[in-house]
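Colleague: Sequence first, then the predicted structure:
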Amino acid sequence: MTKKRLWITRRLSDATLDRAKRDYDVVINYDDTPGTAADLIAASADFDAIIPCHSELFSPEVVAQFSDRLQIVANHSVGVDHCDLPALEGRKIVVTNTPDVLSDATAELAMLLMLGAARHAVAGDRIVRTGSWDSWSPAFMVGKQVTGARLGIVGMGRVGRAFAAKARGFDMEIHYFNRSELPPHQAQSAIYHDSVESLLEVADFLSLHCPATPETLDLMNVDRFARLPTGAVIVNTARGALVDEDALMAALDSGQVAAAGLDCFKIEPGGNPALAKYDNIFMLPHIGSATRTTRDAMGFRALDNLDEFFAGKIPKDTL
């Protein structure tokens, strides 16, 4: 049987690439540069399937120029805000993602960011690393205690629940906002709020775990930062679109927000250079799922979806 032709747009894990080469006629972008609109349009005529990352943008304008050969886009990501789903559906192209497998890795990173932001990790590292640590006092680098604090989670999906589970190890009181209230076995005694505003009022720490949609653009804006308890800490490991970065800096300047931990930004790659002047922002370059275990699992999940599709089945992660 002739193998289906597959384009893998980025340098995925070695285990993923080995399996793909075994089962498909595969072209791999070993240069590991983002696929352009022209690349995607050309690929639609040459390949039966694409495994893209969040760096490839399937806009309506791009999808409108696709040929009829491309049958499936099996994303190597959970988020699909880089894909215009109605446009792809209109071309009868199946779209899948990779849920479940990156929840723990992303939740671990959210915990790192929360702790680092709360305990002055950036400033402390700089002071020691530059040889500036030459004194101590009881008032030196006093941070915000996590244990026993109230944690607000926006978006109680797989990652949000994984983060809540880890936060319970710090005896945090879990509050959450979600599109719907969770059943008790998933909520695990977390307190439900039917509005973001209600949640913010009790969130000593706030962690964002919702998708980027038109409704969540600038979810955290001037008005909502003002609703937080004074001295709150905010963490974002979801999408940069959720936070108005100018509003965040204003909240940090006023002391309304004590610190922030960010793994994602409005502009990626690169981030916002204006944020760099803040020692109370702990920043990482969008690496929430970047563990070897998770990268292998994401790649295999994408390939599982392809295998199911080309076997005539509906992939379990079809969107």
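Modeller: Looks like it arrived, so ask away. Numbers count the residues shown, from 1 in each chain.
Colleague: When you work out contacts or count neighbours from here on, use the C-alpha atoms and nothing else.
Modeller: Will do.
Colleague: the helices in this protein, which residues?
Modeller: 14-23, 37-46, 60-63, 85-90, 103-118, 121-129, 158-168, 184-187, 196-200, 222-227, 245-254, 292-310 (DSSP state H).
Colleague: which other helices and strands contact the longest one?
Modeller: Helices and strands touching helix 292-310, by 3 or more Cα pairs under 8 Å, 6 or more residues apart in numbering; DSSP states H and E, are helix 14-23, strand 72-74.
Colleague: Please name every helix or strand in contact with the first one.
Modeller: Using 3+ Cα pairs under 8 Å, 6+ apart as the contact criterion, the secondary-structure elements in contact with helix 14-23 are helix 292-310.
Colleague: here's the one I want to compare it with:
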Amino acid sequence: MRLLITRPLPDAVMQAARARFEVTARTNTLPLDDAELRAALRDHDLVLPTLGDRFSAQVFADVPQPRARLLANFGVGYNHIDAVAARAAGVAVTNTPGAVTDATADLALTLLLMTARRAGEGERLVRSGQWQGWHPTQMLGTHVFGKRLGIIGMGRIGKAIAWRCHYGFGMEVRFYNRSPVVHPGLLADQVETLAAAMNNDFVVIAVPGGAETRHLIDAAALAAMPRHGILINIARGDVVDEAALIAALQTGQIAGAGLDVYEHEPHVPEALRALDNVTLLPHLGTAALEVRTAMGLMALDNLIACAEGRPLPNPVA
């Protein structure tokens, strides 16, 4: 069966894929363009896409009888794929849950600590050659241990963040989730409103992307944060109204933010880049070799199951 891999993947994944399929592997690290999206459905039996490969309803409409049987997404988030349109066209969609949990939770803590302790700002100061040495009031940040944390979304990643923050940093954890969450042993309290979860020293966003969560964190949600509050986003960029966030940061409505994702990625507004109270990372959430390899092998498990006519391990559509 012909498999298209849309972006370079770790060597172990590529070797395993070539051992099982006739592989076409793009060397381009940018997302598929409009023509490539349609050719992917038309010319291949299976496709391994990832973030930014926008298989929209229009793409499926333009290829009404696709050859492709499965889009085995490399990543847990699949809001770049119209799963409803895929299902209607007879194309299954899978993702890679579980493999990304710990790496993404670790990255949330990285951003939280960097922003609280002004690590990005300090690193830039040292590199600039303008650091004049230690003094008692230099770059005073915010203490993390024992503070209150609000988590928006208590799925696998939210729970992993809560565990790290409570047991590692003695934080009081509150969370907002659309449905009740039962997790014995996790000392976290579910609150009934988004505003209650936002009203904490630190807030981490860990909800899935998609139409239901787009701009969930808007001006009203940001207004519920205390002025010393720090917002962390490791979910999807468009969960946050970026313009509202910039305004809140510029006016001192909130103290800072740590971002790994952006609303119009990879574009990051100049107004955001100009702010010293923001830590900006280039979507590093799962950027560890072991994790990316595990993600690729999980996607490959779905592809092999499809080829062999077995139930898909991780179906989303």
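Modeller: Cool, the structure landed. No experiment lies behind these values; they were computed from the predicted model shown.
Colleague: hang on, the earlier thing: deepest-packed of the helices of structure 1, please.
Modeller: Ranked by average neighbour count under the criterion mean count of other Cα atoms under 10 Å, the helices of structure 1 are headed by helix 103-118 at a mean of 23.
Colleague: just checking, what packs against it?
Modeller: Looks like helix 103-118 of structure 1 contacts helix 158-168, strand 232-236, strand 257-262, strand 281-283 (3+ Cα pairs under 8 Å, 6+ apart).
Colleague: rerun at 6 Å
Modeller: With contacts defined as 3 or more Cα pairs under 6 Å, 6 or more residues apart in numbering; DSSP states H and E, helix 103-118 of structure 1 has these neighbours: helix 158-168, strand 257-262.
Colleague: can you list these in CSV and add distance to Val128 of structure 1?
Modeller: CSV is the format used below for those (distance: least, Cα to Cα, whole Å):
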stretch, distance to Val128 of structure 1
helix 158-168, 28
strand 257-262, 20
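Colleague: closest to Ile51 of structure 1 out of those?
Modeller: helix 158-168 (22.4 Å; Cα to Cα).
Colleague: which other residues reach the closest one?
Modeller: The contact list for helix 158-168 of structure 1, computed with Cα atoms under 6 Å, 6 or more residues apart in numbering, reads 103-104, 107, 209.
Colleague: farthest-separated two in those residues?
Modeller: Using Cα to Cα, these span at most 12.6 Å, a distance reached by Asp104 and His209.
Colleague: what would the helices and strands packed on helix 292-310 of structure 1 look like in TSV with distance to Ala139 of structure 1?
Modeller: Listed next are these as TSV, based on distance: least, Cα to Cα, whole Å:
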stretch	distance to Ala139 of structure 1
helix 14-23	49
strand 72-74	53
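Colleague: Out of these, the one nearest Ala302 of structure 1 is which?
Modeller: strand 72-74 (5.5 Å).
Colleague: what stretch of structure 2 lies opposite the closest one in the alignment?
Modeller: The alignment of strand 72-74 of structure 1 onto structure 2 (TM-score structural alignment) spans residues 70-72.
Colleague: Tell me the spatial nearest neighbour of Ala219 of structure 2, not counting adjacent residues.
Modeller: Ala244 (5.2 Å; Cα to Cα, 6 or more residues apart in numbering).
Colleague: And for the aligned partner of Ile41 of structure 1 in structure 2, nearest residue in space, chain neighbours not counted?
Modeller: Correspondence of Ile41 of structure 1 to structure 2, assessed by TM-score structural alignment: Arg38. Counting by Cα to Cα, 6+ apart, Arg38 of structure 2 lies nearest to Val59, which is 6.1 Å off, once chain neighbours are set aside.
Colleague: Likewise for Leu51 of structure 2?
Modeller: Excluding the flanking residues, the one nearest Leu51 of structure 2 by Cα to Cα, 6+ apart is His80, at 6.6 Å.
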